[in-house]
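Undergrad: Sequence first, predicted model second:
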Amino acid sequence: MLFISINSTYLTLNTSIIIYYYPLVTSINEVTETQPHVTIYGNFGSFNINNNNDSTSIKPGLANITIDIDGSIYTSTKDLNIVPLVIEDQCGDHSLCSGNGYCYKRRCVCSKGYGGFICESQINQESKILPDDSLPSAVITSTTERFDISIVSIQELDYNDHIVKDVLTPSWTPIIPINQSIHQYSFKHDGYIEVIATLQTTTNMSIQTIFAGTAITLDTNTLKVSIAINGWRYRSNLNTLRVVMKVDSEYQHIKSCIEPSLTNGTSPYDNNLQFIRLNYNGSALYGSFLPVGLSDGRPFYSFNQLINVSSSSPAGTHGNSTSSTSYIGINMPQCRQCVIDPNFNILVDHADGSSNTACLDAQSATSISFDTWKIVTIVVVCGVALAATITGAIVYFKRNANVKLERKRIETRLKQLNI
């Protein structure tokens, strides 16, 4: 953004001009390792794409791309995702999705009332979803668990994933509710950034929808969170955005030898976070992430990551409860409007911890919590664009090197603001 000030006998002017960077990529179509054609959207005029790899195919995973137009450079290591020609089946034993769904394009589609990565658990129909009146956050509760889901920060990252701008989002303005199941909130910053968050609860019926070209089924007792970021003014054409969401979890102990646990799964070829599981005594919050988003209305590749997890026993509880905080990062390229779309619910496994049998020893209980998980669904999407000369080099996630540093920084900053 460029500020202009003119003072003369005939004119006084103080204004700002929005600068759109050149070259710039905002979205790119999905590419397989043998696909010869790539479609790129952005601001770059016309150019040729060269494959600098000597082989006829490019290795799966994140690839390095570069656009050079008369000396003006756009380069990225996190926009272009090469999809393997053959993807491992992720539908469980014998591709049966635990007998509670069916396998479609190597992923499970669960039958009504079931959830989890391989449809292994039932959705808890007794859980309650309580949206906040003033903030785009919601509490999901069951008999022994409470999960508080919120948006805490929007960050601008440079090429090396260092944070160059960090906008915390503690204050929102509620918008008049559309109906009892849909709540909207507005957040404005610096006079030009606007974020619209929408919370939708599906308490009485399931909903089928499509986001970024991906079919999504929202079962009953699901929280759907849509976040649209408009008007962000980037400091460089190489910078990107990341939304940070927080899940505060609290568990009431009913068996002293069972402790809460968290597990997560990542894609085998690009390390993208696929799901998280916050488990305790037969129920869990499950987060499932799609590696796509919307940038200016077009699908883009989104890298999701678990930034940090911490746990403690709240003061005054005398060991009767345990709490934990998880931070999840949703990355997106540059866009004028970026959209993400997470969904949440609580799943339950009646075979795990719900009976009145004697408490298992700690080792067995920990093993069960890893084997019989259940949860909430977070489907994430955001928007942005990418473009470039494909070098075919696999970039093995440089951002992991900065994760530890970011964990400390985020925790310190949020504690200072009592978030």
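TA: It's in. Residues are numbered from 1 along each chain as shown.
Undergrad: C-alpha only now, for contacts and for neighbours.
TA: OK.
Undergrad: Can you spell out which helices and strands pack onto the longest helix along the chain?
TA: If you go by DSSP state H, the chain has its longest helix at helix 403-416. On a contact count with 3 or more C-alpha pairs under 8 Å, 6 or more residues apart in numbering; DSSP states H and E, helix 403-416 meets strand 304-312.
Undergrad: and for the helix or strand just after the strand it packs on, what are the contacting residues?
TA: Toward the C-terminus, strand 304-312 is succeeded by strand 321-332 as the next helix or strand (DSSP states H and E). Here strand 321-332 makes contact (C-alpha atoms under 8 Å, 6 or more residues apart in numbering) with 240-253, 260, 293, 300-314, 338, 380, 382-384.
Undergrad: the helices in the protein, which residues?
TA: 362-371, 403-416.
Undergrad: of all the ones you listed, which gets the most neighbours per residue?
TA: Highest mean neighbour count of the helices of the chain: helix 362-371, a mean of 16 (counted as mean count of other C-alpha atoms under 10 Å).
Undergrad: Measure how far it is from the centre of its chain, please.
TA: Chain-centre distance of helix 362-371: 27 Å, with C-alpha atoms, centre = their mean, to the nearest Å.
Undergrad: same thing with stretch 296-314?
TA: With C-alpha atoms, centre = their mean, you get 4 Å for stretch 296-314.
Undergrad: Of all the residues in that stretch, which ones are buried?
TA: Residues of stretch 296-314 classed as buried: 296-309 (neighbour count, 16 or more other C-alpha atoms under 10 Å).
Undergrad: Then stretch 213-232?
TA: 218-230, 232.
Undergrad: ok, now stretch 112-130?
TA: Buried residues in stretch 112-130 (16+ other C-alpha under 10 Å): 113-125, 127-129.
Undergrad: Against that first model, consider the following:
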Amino acid sequence: NRTLSNCKFQTLSFVNSDLRSLSVLDGDLQGTISSYSLPQSLEVLNIENARSSFLPTLSQIPNLKVFNIPDNIIVSTNYLPAFEKLTFVNCSNSQISGTVPETYCTIPNIDLKLNKFISIPNCFYCHWSVVSNWFSGNTQPLGTPSGFVCPFSVSQNIFRVLSVGEMLPFTGDNLGWGLTGSDQALHVVTPNKAFSYDFPPKSQGITEKLISFSSEVSVLFKWEYYDLTIGSVVFTQNSQNVTVVIIGQFDSSSKVFLNNIEYTPVSRNVTTIQLKLNTSFKEGFVVVRIQSTKTSTAFNSVYKRSFPIINSASIAPKTGGQVTLYGSFYYLNDNGEINPMPSTITPLPDTNTGRSLLQITEETQDLKVYVNGAQCPITFSNSSIVIFSAPSQTNGGFVNIIVENISYNFTSSKVLYYEVVNNECSQACQNDGTCVAGSCKCVGDYYGPTCQLKKPAANSYSLKSDETKPSATYSFEKVDFEFSLKSVQEISIDGSVVKQINTTDWKAQQVQVEGLGSATQYTSTQTTGDTSIDVIVAIIDKATTYQFAGVSMDLEPNQVKVSMNISNWDYDSSLNTLRAIFISSSKSTTNEDSCQSNEQEVGSQTNGDSLLSFTIKRSGAILFGQFINRMLSNKIIAFSDVEDLGVVSSINYVGINMPHCSQCLLDPDFSVLVDPQFDSNGSCKSNKAWVVPVAVVVPIVAVCALSVLGYIVLKKHFYLSRDGRSFKLTRRGSRPSKYSLDSIK
């Protein structure tokens, strides 16, 4: 800033200056305009009573905002400079002649009294009653010309208004300055060009009003009310960004928040808002909030990536070698567009490995695979599979895998599993049983983890299925054991439960299942969206061998075979997986403790990280649960991690982990066995126990037709329990808002 007082100048020069404000007070500016060089950076020019005889030009100071030159003698020109950025002008008593530029219509503060103007713009005539004092004392009177009609206009006079009321902008010509005589709800943005109006709330019952801009000009405004709403939110994953399209009813200036972070729209109108997000935007639950000045609305949505996704992986040998990832991966077609994921997947046999591979017809772009930090060579890839060479691992079990695809990463420590080879049985096999691949192979009527148990006599119990719900009943003695599929959970990458689904209502019908005979199919009536849920319960009437997930199972008469399929699970994230929670517990049905053991005892056997079997002993009886750690995902044999979740309030919890599958099959079997010393009348001939074993096979199949084995789509759960003298396989359900072991007790 520079102030010069009581000075006489012949010339002034501010070459290469960034001066913003110049004041010349009570001085004498002689010479012509060419004698003075003013900086273009100047924003404030204040020349008061300095006997200046010239006016600066627009080209000299184009950024001028304050033009204050009262009490001078301007004789070298007959016009005011058409400054375009002025917010204040005072040229009073300076003997300026000529015309007032149109650009002065947009200046909020004006004082042009005591000059010699011969004409002014229409904007002043339109509102002469409130601006005439700005030109008082002009040598030539400047009143409104005879027959003058103001060329007033507004861009709109019909509006959409939020029910709570809102301030809406509009534009026009010759709108005035919002001074005396104008409507109090009018607010000036730019004089004569842009205004806003503060519309009342719907509760006032007003939908139209005559709006006064001055005593000379008014216009009728009409409006209708609406509520701020979000109807839908669509996330679309692209190669370089994520687009979000929000559909609803919006005002023109509302702010957009995703999970309380503000985002600037790339485009918007009253029904559609579009955002662009970075590729790092986190998957999962998203709260979309639209915030206007007086109200807001929110919408719960989910962002899920379409690539890269790994549904399953083949089991890796400890020595390393070929591994296949099944899922969805990004690649461009010949038109530069993202190739869509095929709706069906047809596996082809691989004669080298015995595993199923997909037809390889396209080349995935920008794809890398890392196992425990080491980059792996990729041998084949397309939009649905990636085949790579995995390194060797000293120990078996899960390893960390990273898939980099374009600018997105998939990271998980629960997808790629190295085989654990254990050929020794943890306990000696009894009754002529032999150890085969770490498990006892029993002969004759013997059964159990060490072949020490037998099936009870056929006349010691009865078995039947329920006609209204997925349930079968064993009528037995002395002890109640419950074994149930408590829930199906969605698990986030950090191991937390994000969703849990249960159901209780069913529709039943009789069906024939290939290889198993007559069965009852139960269809849930509580599903939503594309999710379909079925359960098939078959009571085995003759001995048969059942093959599943590369495992052979011998089914005996009076075993209960249950098939359950979770289809089209609505995941919250492409990184999330599923887990089935099984619970087991026991209680005595009599006060008599004939076997001298009324306290519950829990034991388990594992292979590496995976649970293979568990036992619950009470009152001399044992519930035996057995699992295999194999499954099918997209018709590919993969690893299923079974985990012991511990005991809570005398209930034993077991979790069976599944990958990010679109259809997930659970396939348990139920039967009863006893110790050879067990007396069906309820007494113990020795301290040996009798047992109720439960063999549970948990495969997961994507794109699996029901006709293959009547496999059904389950999203919920059932259990084996006892009511009085009966064991029951039946459904249970609960839906807590937060999920943990405590929430499913």
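TA: Yes, it's here. What you see is a predicted model; the values in this text were computed from it and never measured.
Undergrad: re earlier: columns distance to residue 99 of structure 1 on top of the helices of structure 1, output as CSV?
TA: Formatted as CSV, these follow (distance: least, C-alpha to C-alpha, whole Å):
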stretch, distance to residue 99 of structure 1
helix 362-371, 16
helix 403-416, 38
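Undergrad: And the ones you listed: which comes nearest residue 40 of structure 1?
TA: Smallest distance to residue 40 of structure 1 across the helices of structure 1 (C-alpha to C-alpha): 29.7 Å, for helix 403-416.
Undergrad: Tell me what angle the closest one forms with strand 321-332.
TA: 120 degrees (axes from the mean of the first three to the mean of the last three C-alpha atoms, to 10 degrees).
Undergrad: Give me the angle between helix 403-416 of structure 1 and strand 304-312.
TA: Going by the same axes, to 10 degrees, helix 403-416 of structure 1 makes 60 degrees with strand 304-312.
Undergrad: which other residues reach helix 403-416 of structure 1?
TA: Residues contacting helix 403-416 of structure 1 (C-alpha under 8 Å, 6+ apart): 307, 308.
Undergrad: before we move on, the earlier item: in strands only, show me the buried residues of stretch 112-130 of structure 1.
TA: Using DSSP state E, the members of these that fall in strands are 114, 115, 121, 122, 123, 128, 129.
Undergrad: Select, out of the helices of structure 1, the one closest to residue 39 of structure 1.
TA: helix 403-416 (31.7 Å).
Undergrad: Residue 707 of structure 2 - how many residues pack around it?
TA: With neighbours defined by other C-alpha atoms under 10 Å, the count for residue 707 of structure 2 comes to 11.
Undergrad: same deal with residue 210 of structure 1?
TA: 9.
Undergrad: which position in structure 2 aligns with it?
TA: Using TM-score structural alignment, the equivalent of residue 210 of structure 1 in structure 2 is residue 547.
Undergrad: and the residue nearest to that match when sequence neighbours are not counted, what does it touch?
TA: Spatial nearest neighbour of residue 547 of structure 2, chain neighbours left out: residue 553 (6.2 Å); criterion: C-alpha to C-alpha, 6 or more residues apart in numbering. Listed by C-alpha under 8 Å, 6+ apart, the contact set of residue 553 of structure 2 reads 545, 546, 547.
Undergrad: Likewise for residue 163 of structure 1?
TA: Here residue 163 of structure 1 is in contact with 155, 156, 157 (C-alpha under 8 Å, 6+ apart).
Undergrad: pretty sure the first one is touching residue 166, no?
TA: Yes - in this structure residue 155 of structure 1 lies within contact range of residue 166 using C-alpha atoms under 8 Å: 4.5 Å.
Undergrad: neighbour-wise, which of the two wins?
TA: residue 155 (19 against 15).
Undergrad: Quick one: distance of stretch 181-199 of structure 1 to the chain centre.
TA: 18 Å.
Undergrad: Between the two ends of it, what distance do you get?
TA: 8 Å (C-alpha to C-alpha, to the nearest Å).
Undergrad: Tell me which residues are up against that stretch.
TA: 131, 134-136, 169, 171-178, 200-202, 223-233.
Undergrad: May I see the buried residues of it?
TA: 182-188, 194-199.
Undergrad: for stretch 579-599 of structure 2, same thing?
TA: Neighbour count says stretch 579-599 of structure 2 has 579-589, 593-595, 598 buried, by 16+ other C-alpha under 10 Å.
Undergrad: Need the max-distance pair from these.
TA: 579 and 594 (38.6 Å).
Undergrad: from the buried residues of stretch 296-314 of structure 1, which single one is nearest residue 12 of structure 1?
TA: residue 296 (35.5 Å).
Undergrad: any idea how far residue 28 of structure 1 is from the closest one?
TA: Counting by C-alpha to C-alpha, the gap from residue 296 of structure 1 to residue 28 of structure 1 is 12 Å.
Undergrad: now swap in residue 157 of structure 1 and tell me
TA: Residue 157 of structure 1 is 20 Å from residue 28 of structure 1, by C-alpha to C-alpha.
Undergrad: Ok, residue 213 of structure 1 next?
TA: The value you get for residue 213 of structure 1 to residue 28 of structure 1, if C-alpha to C-alpha is used, is 13 Å.
Undergrad: Mind listing the shared neighbours of those two?
TA: With C-alpha under 8 Å, 6+ apart, residue 213 of structure 1 and residue 28 have common neighbours residue 299.
Undergrad: unless I'm mixing things up, residue 384 of structure 1 is touching residue 292, no?
TA: No - in terms of C-alpha under 8 Å, residue 384 of structure 1 does not count as a neighbour of residue 292; the distance is 10.0 Å.
Undergrad: more crowded one of those two?
TA: Between residue 384 of structure 1 and residue 292, counted using other C-alpha under 10 Å, the more crowded position is residue 384 (32 against 27).
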